[in-house]
Structures are given as C-alpha cells and as structure tokens.
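Peer 1: Kindly return the folded structure for what I paste below:
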Amino acid sequence: MNSVKALVSLGLLLCLSGCTYGGPRLPYDSWRLGLLAPDYMEVWIESADAVDVQDRVFRRAMSGVAAIQKPKNLKGDPRGWPEEPGDGAGKQVLGADLPRLLYVRWQSLAEPQTYEAYIVIPEETRKAMLVGEKAYCRADGQWITDYRNMLSIGLAPGGVARVWLMGQCLSALDVARVQGTVVKLGPDGGQSGGRYALPLEPQSQEYIERYGIPYDSW
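Peer 2: Coordinates of the predicted model:
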C-alpha cells in the first residue's frame, strides 16, 4: 500500500513539475555561454554556472581556459574592452530556458588571485534574446534572421566581469559590469594547496613584468 501511495505521489509530482515548468520555449535550440580575457591576462575558469528563469541550475556549463589573444612581440593591448568582444571559449547550455543568473568562479593567473561573481541577467536582455533580426553575415555573404543567443563574459584582473549579448551576425549589446569578490579559500576551494591551475605563458609573463597590469581600464 505504501509503495502504491509513493508511486501516486511521484506521479503527481512529475505532473505538477511538467505543468509548472515544461520545456524551454525558445526560437532556437539553445543559447551559448562563452568566456574571454584581455590580451595576456590569462584566466582559468573553475566553474561557470547558469540558472534559468525556471530556477533550474546548470552547473559547470563551462570550465577551463578562457579565450585570449597573446600577440607576438608584446604588440597586444589588454587595456579596456573591444567594441565587438567575440563569443569567447564556451559551450551551448542545452535544455536551458532564458538565463536569470550566472555564477563564475575563476583564477586570474596574471595576479594570481581567485574570484567569484554573481551576474543577474536583466529582463530587457532576456527579451532581446527572443527577437529575430535581419542580419548580413560577412563570413558567407548571406542575409539571415539572426538571434542574440550568445552571452559572453569578459574576466579581468581585479575581479571585473563584463557581460555582452550578441548573435552570430549581430553586434554586441552591453549587459552588465560586475565587481567580483576574492575567494578566501583560494584556488580550487583550498583543495590545491594554493597552487594555481596553470603557469603563465612566457609572453604573458614578459608583458606583465614590463608593463604591469592595467587595473583601472576595465
């Protein structure tokens, strides 16, 4: 009898869950989360998590090395952010509805220091993610209906996180700038004995030793 009651309760729960949430109703299969860093300011992402509007959590939607450029002969410029930052190193967040909150914990290898940031996605940004726009794609010379279904996060020394919304062939929209906080336990939640994931590449090390870190530019 108890097992029957348990099955009935589970069935009701699943029904209620399905009726309340259902699947995501987006004009595309998924949206993308990408991460990048200024020239030479290398970053290791411990975890980038997402929470959608149905309060479902997608843990470690992205982790690893952030996209970065390290031009030869120290010709790069890490100061500030480009107008079109690029989509970053990332992944599609499969099965998610529109994003409500992003959480990023990362190692700023240039300093080194470990930070975390909570990024609230505004309602206006979510509305923009549902609007299709006519766009010309220079890569193949085609006009398409494009959607801004790509969120890119720039991670800079000092714990700065900058967020943009873009499409494959649409310009980037500024979403937010968030000041992260230092993770007191250090890298890997204190499990690595204070050791950071990777050493700086020689070019990055040389740039920082020669020019320093432009903290006030981000």
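
Peer 1: drop to CA atoms for contacts and neighbour counts, all remaining ones
Peer 2: Will do.

Peer 1: Tell me how many other residues surround the residue nearest to R148 when sequence neighbours are not counted.
Peer 2: Sequence neighbours aside, G167 is the residue nearest to R148 in space, at 4.0 Å (criterion: C-alpha to C-alpha, 6 or more residues apart in numbering). Counted with other C-alpha atoms under 10 Å, the burial measure for G167 works out to 22 neighbours.

Peer 1: What distance do you get for G167 to P99?
Peer 2: When distances are taken as C-alpha to C-alpha, to the nearest Å, G167 and P99 turn out to be 16 Å apart.

Peer 1: What of S17?
Peer 2: S17 is 19 Å from P99, where distance means C-alpha to C-alpha.

Peer 1: More neighbours: these two, which one.
Peer 2: For S17 against P99, the residue with the higher neighbour count under other C-alpha under 10 Å is P99, and the figures read 24 against 11.

Peer 1: the longest helix in this protein is where?
Peer 2: With secondary structure taken from DSSP state H, the chain has its longest helix at helix 2-20.

Peer 1: shouldn't the residue nearest to R148 be in contact with T145?
Peer 2: No: between G167 and T145 there is no contact, the gap being 10.2 Å when judged by C-alpha atoms under 8 Å.

Peer 1: please give me the structure for this one as well, since I'd like to look at both together:
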Amino acid sequence: MKSLCLLLGLLLSLSACARDLLNPPPPKLPYDRWSIGMLAPNYMEVWVESVDVLDQRGLAYYNVHGGITSIQNPPNNAGDPRGWPERPGSGKIMPITNVDLPEIVFVRWQSLVEPQTYHVRINIPAWVREEMLKPREVFCAWRGADDIKYRDAITLGLAPGGIAKAWLTGGCLEPIEIGRFVGKIHPEGPYNGTSNGKHRPLSPEAKAYVDSHDIPYDSW
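Peer 2: Modelled structure (predicted):
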C-alpha cells in the first residue's frame, strides 16, 4: 500500500510538471506584451514566411509574425532603397503576448526582387533584454509632454542578399542597433502554403524599379 501511494504521488508530480511545461505561467514583465516589427528598404519587397522565437525560459513559439513588411514604394522610381533609415520606426508591428523576452529570433523570408528565399538566426544579447526592462523618461512630441516609455520592440529590417538588421525600439525613444546579420539561402525554397514552389509577385512599383536599376546589395 505504501509503495502504491508513493507511485501515485510520483505520477501526480510528473503530471503537474508536464502541465506546467505545456501551460507555463505568464512572464513577469513591466508591460503586457512586447512586439516584433518588420520593415524593408524602398522597392525591395519582402514576404516573411515565418518568425519564430525562443524566449529566455527556453520555450519556443512558432509563427508569431509574418506576411508583408512595412515599406515605401514611391511612384516613378522617386525613392532611394540604399541604406537604412537613421531613425527606423517600429515597422509592421505584431504584439507578442505570454512570451518572455527573446533569446533567439528565427526569420524565414522571400526577397521578391531577386527572387530568393532566406533564413536567419538573430541572437538577442542579454544587454538587450536588460534594456527592455528599464523605464525611460522621454519627451513625446505627439503628446507635448514627458512620459515613461520602454524599449519594448525588436524591429527587423530585411534586405536582398539575406541581410537582416535588428534594432531595439520603443515609443518616443531613440532606436538602438542590436546588430547586422547575414542569412543563408533556404534549401527548400519558397513556401506559400502551397506546393507550387514559386515566389510571390512584385508590385508594379517595385517591378518598375528593379527593371531599371541594379539592386544595391552593398548598401545594407
């Protein structure tokens, strides 16, 4: 009987551990959520197939973001795709809820102007997570007043050649560069939810630009 009770206790303990792993408690952050944003240089259109996150607890979250990025395609080739903005915005933003701060971000995307499919691993240093937890007093021009803000967003810039740039951003605060990363060509090629193996088409504005200009690979 004693052995049976011990066995039952062990099974209940294992069951509780399994339940905790499947349903981890919410992370303890000073805000309800952090975010991932995505952008691309003018005309250098991107389709993000997946963004996956490994958080600092070691838990993996798949497909937390995807689709088109924030981009500007001025008509008549009036834009310049070279380089990155001096003060990048947050990009196309996606709130990330019930996920602890990121340790690694994995991105798979289609660079439509080449066309090519890339994947990249972006390691998030400890100093980034530390900064994400620090409240900062800043003057917000849109409010005309001081406010307390956090750098609570990771913004990803994706460019041809498999180049990825990451910044730490937050409302009214100056962005901080995390790093530049070089991805690899994905061996499986594009994935659109079908098996046709084709990249998505360019918009007319982007196609007009790449038909008349070289892709400025060295500028990112």
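
Peer 1: TM value for the aligned chains?
Peer 2: The TM-score (TM-score structural alignment, normalised by the length of structure 1) is 0.91; 214 aligned residues with a C-alpha RMSD of 2.1 Å.

Peer 1: From start to finish, how long is stretch 63-77 of structure 1 in a straight line?
Peer 2: In terms of C-alpha to C-alpha, the two terminal residues of stretch 63-77 of structure 1 are separated by 25 Å.

Peer 1: Report the aligned residue range of structure 2 for it.
Peer 2: Stretch 63-77 of structure 1 corresponds to residues 66-80 in structure 2, going by TM-score structural alignment.

Peer 1: list the buried ones in that stretch?
Peer 2: The neighbour-count check on stretch 66-80 of structure 2 (16 or more other C-alpha atoms under 10 Å) flags G66, I68, T69, S70, I71, Q72, N73, N77 as buried.

Peer 1: for the first one, what are its contacts?
Peer 2: So that's G66 of structure 2. For G66 of structure 2, the contacting residues are W47, V48, E49, S50, V51, by C-alpha atoms under 8 Å, 6 or more residues apart in numbering.

Peer 1: now the residue most central in space within structure 2, what's its secondary structure?
Peer 2: By C-alpha atoms, centre = their mean, the mean C-alpha position of structure 2 lies nearest to I36, the distance being 4.5 Å. Applying DSSP: H, G, I helix; E, B strand; the rest coil to I36 of structure 2 yields a three-state assignment of strand.

Peer 1: how about D29 of structure 1, what does it touch?
Peer 2: Residues in contact with D29 of structure 1 (C-alpha under 8 Å, 6+ apart) are L94, G95.

Peer 1: measure it to G212 of structure 1 for me?
Peer 2: D29 of structure 1 is 43 Å from G212 of structure 1, by C-alpha to C-alpha.

Peer 1: same deal with Y118 of structure 1?
Peer 2: As defined by C-alpha to C-alpha, Y118 of structure 1 lies at a distance of 27 Å from G212 of structure 1.

Peer 1: With A37 of structure 1 instead?
Peer 2: Shown here: A37 of structure 1 relative to G212 of structure 1, a distance of 16 Å by C-alpha to C-alpha.

Peer 1: What's P26 of structure 2 aligned with over in structure 1?
Peer 2: For P26 of structure 2, the aligned position in structure 1 is G23, judged by TM-score structural alignment.

Peer 1: swap in M94 of structure 2?
Peer 2: Under the alignment (TM-score structural alignment), M94 of structure 2 pairs with K91 in structure 1.

Peer 1: just checking, what residue in structure 2 corresponds to R105 of structure 1?
Peer 2: So R105 of structure 1 corresponds to R108, using TM-score structural alignment.

Peer 1: rewinding a little: in terms of neighbours, single out the busier of A37 and G212 of structure 1.
Peer 2: When neighbours are counted by other C-alpha under 10 Å, A37 comes out ahead of the other of A37 of structure 1 and G212, with 27 against 12.

Peer 1: Alignment lookup: the more buried one to structure 2.
Peer 2: When the two structures are superposed using TM-score structural alignment, A37 of structure 1 falls opposite A40 in structure 2.

Peer 1: Was I right to think that match contacts V48?
Peer 2: No: contact between A40 of structure 2 and V48 fails when scored by C-alpha under 8 Å: they sit 10.7 Å apart.

Peer 1: tell me, what's touching these two both at once?
Peer 2: Common contacts of A40 of structure 2 and V48, defined by C-alpha under 8 Å, 6+ apart, comprise T69.

Peer 1: list the contacts for the match of P26 of structure 2?
Peer 2: G23 of structure 1 is in contact with G95, D97, counting by C-alpha under 8 Å, 6+ apart.

Peer 1: mind checking the SS state of it?
Peer 2: Under three-state DSSP, the three-state class of G23 of structure 1 is coil.

Peer 1: Next: R100 of structure 1.
Peer 2: In the three-state summary, R100 of structure 1 is assigned as strand, counting by three-state DSSP.

Peer 1: Looks like it contacts V51 (just checking).
Peer 2: Yes: using C-alpha under 8 Å, R100 of structure 1 and V51 qualify as a contacting pair, with a distance of 5.7 Å.

Peer 1: Tell me which helix or strand Q92 of structure 1 sits in.
Peer 2: For Q92 of structure 1, the enclosing helix or strand under DSSP states H and E is strand 89-94.

Peer 1: Can you tell me what P202 of structure 1 aligns to in structure 2?
Peer 2: Across the two structures, P202 of structure 1 finds its equivalent in P204 of structure 2, going by TM-score structural alignment.

Peer 1: what about the helices in structure 1?
Peer 2: Taking DSSP H as the test, the helices found in structure 1 are 2-20, 123-128, 202-211.

Peer 1: Tabulate those helices (CSV), appending distance to A135 of structure 1.
Peer 2: Written out in CSV, the entries for the helices of structure 1 read as follows (distance: least, C-alpha to C-alpha, whole Å):
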stretch, distance to A135 of structure 1
helix 2-20, 35
helix 123-128, 15
helix 202-211, 37
